[in-house]
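Peer 1: here is a sequence with its predicted model. Questions after.
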Amino acid sequence: MELQKMNGHSREDGFDGLDAMAEHEEFLPHKTGVKKEMHFTDFEGKTSFGMSIFNLSNAIMGSGILGLAFAMSNTGIILFLILLLSIAVLSAYSIHLLLKCAGVVGIRAYEQLGNRAFGAPGKMLAGCVITIHNIGAMSSYLFIVKSELPLVIQAFLGKHENTGEWFLNGNYLIMIVSALIILPLALMKELGYLGYTSGFSLSCMVFFLISVIYKKFNIPCPLDIGHHNVTPTDSHALINATDFCEAKLITMNSQTAYTIPILAFAFVCHPEVLPIYTELRDATKKRMQAVANVSILAMFCMYLLTALFGYLTFFGAVESELLHTYSKVDPLDVLVLCVRLSVLVAVTLTVPVVLFPIRRAVLQILFPEKPFHWARHIIIAFCLIVIVNILVIFVPSIRDIFGLIGATTAPSLIFILPGIFYIRIVPEEQEPLMSRPKVQSACFAAVGFIFMTMSLSFIIIDWVTGESRSGGGH
């Protein structure tokens, strides 16, 4: 997916309203006598509405779902619901801004929107933010593979401990998974083809949700802590068990401040929006917005149900990684083992979807005028996977790095860049600088700066004080 023809109508061709342009924008060449400007892709989208929903939902869904129950325990049910709903609505609005920008200039590449708004610096900024964010997301997925896959294999072999065989070494396993599964999927030419794997990946996460709901009614509370793998130094073991079984509607503690960046990170799908838009059949702004709205609504429901039933299962005893909490109850539980396996499949199949925007960003920065070439396509994918593998293998703990990435790139992709792109790209003759849409966009970008400042401040405070933090990935 390389070059796309810009719609033949320019701003001087007589379109009088943004809404009219957006609704009639088909991104297909019209015979107007105006020279077509080449852009990102040069083919008509063939991906169905349903497959596009699968791809975008899979881009939204990430490992962060495992930490949402812990987030709810640190905010309370009502406050969590308010925050989750707010982030979901704001994410849908930011996609609306991106689609309007794309409709104005006929571009469906995030980096090219940056180029249109701020020239080469804007293009570099967008490309770098997308690359850093998605490399962090890919690394978080492969870290799950590195830590969980040996345990799954160990359980299937009936081993009670890791005896050091090569097939129980997480470093070897991620290289095998990358070579046999991730790389072949990443070599596909079009993102739309991954709709089938995205659908299967989402099915795995639905199984995870069903299991969380089922376990709520099969695990008593308070937990018999003395019976489980909780060491005497475990912080949960030092708390009165009666505190575990009380659902709090609103609560505040030292971990509450991390809920907003965790939730924001969990809804980041914006680098994938425009490529999915490009490959959508009968593409219009209204149709793509419907894809985004359905995807965000579906993920909102999954996030809320997972957090709610996970929290109501363990209450105060819930850990930052939900699967670990189930392991405390029964390490040999067959259902939990199956859930681990399904989560592994889900995150593995998500990696190629996340890789596509990184490759596109690299192509836009290094080879903006080059046509599609298989060698370039393959080499970039191979190099990206090698880089991510090296990070996962040689960096012992990148929780702080992920926190830093999540605190900077997530607000940038959701709030800041869509807001400032809209202000710069939409012509002032159509919407003056002080018009309501542009004022809203400016406020939207300001919210992103506030979120970024808050998140970075809390991370720096934790680094200085040495306090432990809850983890949360996309």
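Peer 2: Received, thanks.
Peer 1: only C-alpha atoms from now on, for both contacts and neighbour counts.
Peer 2: OK.
Peer 1: so where do the helices sit in the stretch 1-150 of the chain?
Peer 2: 18-24, 49-60, 68-73, 77-105, 110-118, 120-156 (DSSP state H, counting those that start in this stretch).
Peer 1: need those in a markdown table (columns: distance to residue 196 and mean neighbour count).
Peer 2: Formatted as a markdown table, the helices of the stretch 1-150 of the chain follow (distance: least, CA to CA, whole Å; neighbours: other CA atoms under 10 Å):
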| stretch | distance to residue 196 | mean neighbour count |
| --- | --- | --- |
| helix 18-24 | 29 | 15 |
| helix 49-60 | 7 | 24 |
| helix 68-73 | 27 | 30 |
| helix 77-105 | 24 | 21 |
| helix 110-118 | 25 | 23 |
| helix 120-156 | 19 | 21 |
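Peer 1: so which of those helices gets nearest residue 40?
Peer 2: helix 110-118 (8.3 Å; CA to CA).
Peer 1: just the angle between that closest one and helix 120-156, please?
Peer 2: 150 degrees (axes from the mean of the first three to the mean of the last three CA atoms, to 10 degrees).
Peer 1: which one of the helices of the stretch 1-150 of the chain lies nearest to residue 322?
Peer 2: helix 68-73 (7.0 Å).
Peer 1: which helices and strands sit right next to the closest one?
Peer 2: helix 285-314 (3 or more CA pairs under 8 Å, 6 or more residues apart in numbering; DSSP states H and E).
Peer 1: pasting the second one now:
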Amino acid sequence: LDSESEKVVQDALDKVVALKRRTTIIIAHRLSTIRKADKICVVNGGKIAEQGTHQQLVQLNGIYAGLVASASSASRDIFDTLKHQCDCAPRAVSMGEYVASPRAASGLVTGFAKESDYLLKEPSYVINLDGHKTAPSSTEARTDQKATSSLWGSTFTLTNTILGSGTLAVPFAIASSGWLLGNAIMLAIALITRYSVQLLLSASDRAGQNCAKTYESLGHFAMGAAGTRLAEFTFIFGGFGTLVSYLIFTTDLCAAVLSVGAKDKWMITVFTVIAVVFPLSLSRRIGKLWLSSVLAILSIGYVVAFVFVAFLSVYNEDGGVIASGVQAVRLDPGSVYTVTLLISAFACHNTALPVYEELKDRSLAKMNRAVVGAVGVAFVLYEIIALCGYLQFGADTKDNILLNFSPEYVQKHQSIALPLLAGQLCMALALLLTTPIAMWPFRSCVLSVYLRVKNGVQTPSHEASYKEYAGVTVLSLALILLCSIFVPSVKIPLSIVGSVSGSLLIFIMPALFFLLQSPGPLLTREHTGPLLMIATGIVVGVLGLSLTLYKLAHEYF
């Protein structure tokens, strides 16, 4: 916008403020995101030079058409424009794909230092140049067209997000604190997860129906650039640890099936990464990998059923005797694994906002039912595998419950040999095929950071060239491969991720986003819960990481 056009916009804003109407104006959208707008206005010299739909303006062969032509031959430059009835979300987001928030884009326009003052918590109207208000019915209609997911579908998606490789480590988490204390902690974390997701969704609603559809954009809306950086750090750090744990789980399971010794396991890791993970990770269309997600859920369900049936079978064979070393309460430095591993096991916040966006006839109450259903299903499955695994193996429970079924154990109970083999193969294959999916949010954040450093402005990861995309994939997998080979136990990355990223993702960030968008004083009864969440998150993060490092130092050094 030139200086005269800036004055037109500022005058319109002044009129709105004088009328005390809640209004949001969005400027400086990327050219590629404007094409579905109901009306596009090109302002030049303080006057509307062109207006119409994308197709109409292209056929007009004027200023807008020239910008479209230049954008197709160069990188997608920022198109400074004022748009009526605008859609705040640049594009649909899937599997954690990073998209710069609307406020990040608007901040690129100079001459609007006070623009953020008009980005109110609940935008009701988008202004026209003549100052009259326009109801956002068309925006709501477009949102409703995207919202096609049922309550059951949303519940399944969230359940799929929660359940993962951490399921195999839940028995070890319970064994670290005893069956009574461990279950109390698991119930507390399940309830906290439900509450923190509610805070996250409430913060999203306060930001506006269409203005915060990803964790990163909500962070930027609430905290500016600091919120974006915090979200990026959380996803990069957490994603790296999760990917390392996936490869460790896969390697251990394949080694158990193939009877490969500990010294040669690294060859399995290298082969699986080169032959399977790397080729699948090069695809830029995540929709092709949906089958892996379904396979992972089925495999986890089978493993839980297998551990349950194996426990009942062995329990009856042994005359109702449980394993030695089973305790109701156990308190020592190793008890920290219960908290950190279970925090990782229940996290579903990275997909909560996209799922909320796609929920048909969405409301906070309806989404809460989906969250309660997903957390409830995960809690029941965790309860079954945790108690059955711990009561069956006692103090010898390993951080991968399937590794407890050793060749000696199978020789003693030969009836479980084939079901165990099927469980190990299914779980190994599921985790192997899920690794490329887990790469998406991690790589997207890394690409966003790289492109911001390269271009000097916040740039969505999908704008990276294929060479940049492949280069980041290769470097990331190389680092993940090295760590998975040299890290001796899967509980190390899972515990560190739970204490650092988990405390940020579950405790601190949802409460912080909620508080920053809450009117009135900070110290009120309504804010007691979020303030306690922030304090608890800091304690869990600092204490959890300290005890984890202390425990690891004594175990391995």
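Peer 2: Perfect, thanks for sending it. Note that this is a predicted model, so its numbers are computed, not measured.
Peer 1: contact partners for the aligned partner of residue 513 of structure 2 in structure 1?
Peer 2: Alignment note (TM-score structural alignment): residue 513 of structure 2 maps to residue 421 of structure 1. Applying CA atoms under 8 Å, 6 or more residues apart in numbering to residue 421 of structure 1 gives the contacts 98, 101, 113, 114, 117.
Peer 1: residue 421 of structure 1: what secondary structure?
Peer 2: Counting by DSSP: H, G, I helix; E, B strand; the rest coil, the backbone at residue 421 of structure 1 sits in helix.
Peer 1: please apply the same query to residue 49 of structure 2.
Peer 2: strand.
Peer 1: give the buried residues for the helix or strand hosting residue 460 of structure 1.
Peer 2: In this structure, residue 460 of structure 1 sits in helix 436-465 according to DSSP states H and E. Neighbour-count burial for helix 436-465 of structure 1 flags 437-438, 441-449, 451-452, 454-456, 458-459 (criterion: 16 or more other CA atoms under 10 Å).
Peer 1: thinking again about what came up before, what's the closest of the helices of the stretch 1-150 of structure 1 to residue 306 of structure 1?
Peer 2: If we rank the helices of the stretch 1-150 of structure 1 by CA to CA, the stretch that ends up nearest is helix 68-73, at 6.9 Å.
Peer 1: who touches that closest one?
Peer 2: Contacts for helix 68-73 of structure 1 (CA under 8 Å, 6+ apart): 80, 248, 251, 256, 259, 303, 306-311, 315-316, 318-322.
Peer 1: switch the cut-off to 6 Å
Peer 2: By CA atoms under 6 Å, 6 or more residues apart in numbering, the residues outside helix 68-73 of structure 1 that reach it are 80, 259, 307, 310, 311, 318, 319, 320.
Peer 1: the last one -> structure 2?
Peer 2: By that I understand residue 320 of structure 1. Match for residue 320 of structure 1 (TM-score structural alignment): residue 399.
Peer 1: over to the first one?
Peer 2: Residue correspondence to structure 2 (TM-score structural alignment): residue 80 of structure 1 is matched to residue 182.
Peer 1: count of neighbours near residue 521 of structure 2?
Peer 2: 8 (other CA atoms under 10 Å).
Peer 1: quick check: it vs residue 60 of structure 2, distance?
Peer 2: 53 Å (CA to CA, to the nearest Å).
Peer 1: what helix or strand is residue 204 of structure 1 on?
Peer 2: helix 195-216.
Peer 1: the strand or helix carrying residue 4 of structure 2: what's the following helix or strand?
Peer 2: Assigned by DSSP H and E, residue 4 of structure 2 belongs to helix 3-19. Going down the chain from helix 3-19 of structure 2, the next helix or strand is strand 39-44, by DSSP H and E.
Peer 1: helices and strands around that following strand, which ones?
Peer 2: Counting contacts by 3 or more CA pairs under 6 Å, 6 or more residues apart in numbering; DSSP states H and E, strand 39-44 of structure 2 packs against strand 47-52, strand 82-84.
Peer 1: apply 10 Å and report the result again.
Peer 2: helix 3-19, strand 47-52, helix 54-60, helix 63-73, strand 82-84 (3 or more CA pairs under 10 Å, 6 or more residues apart in numbering; DSSP states H and E).
Peer 1: check which helices and strands the first one is in contact with.
Peer 2: Contacts defined by 3+ CA pairs under 10 Å, 6+ apart place helix 3-19 of structure 2 against strand 39-44, strand 47-52, strand 82-84.
Peer 1: select, out of these, the one closest to residue 13 of structure 2.
Peer 2: Between residue 13 of structure 2 and the helices and strands packed on helix 3-19 of structure 2, the tightest spacing by CA to CA is seen for strand 82-84, at 12.4 Å.
Peer 1: give the buried residues for the closest one.
Peer 2: Applying 16+ other CA under 10 Å to strand 82-84 of structure 2 flags 82, 83, 84 as buried.
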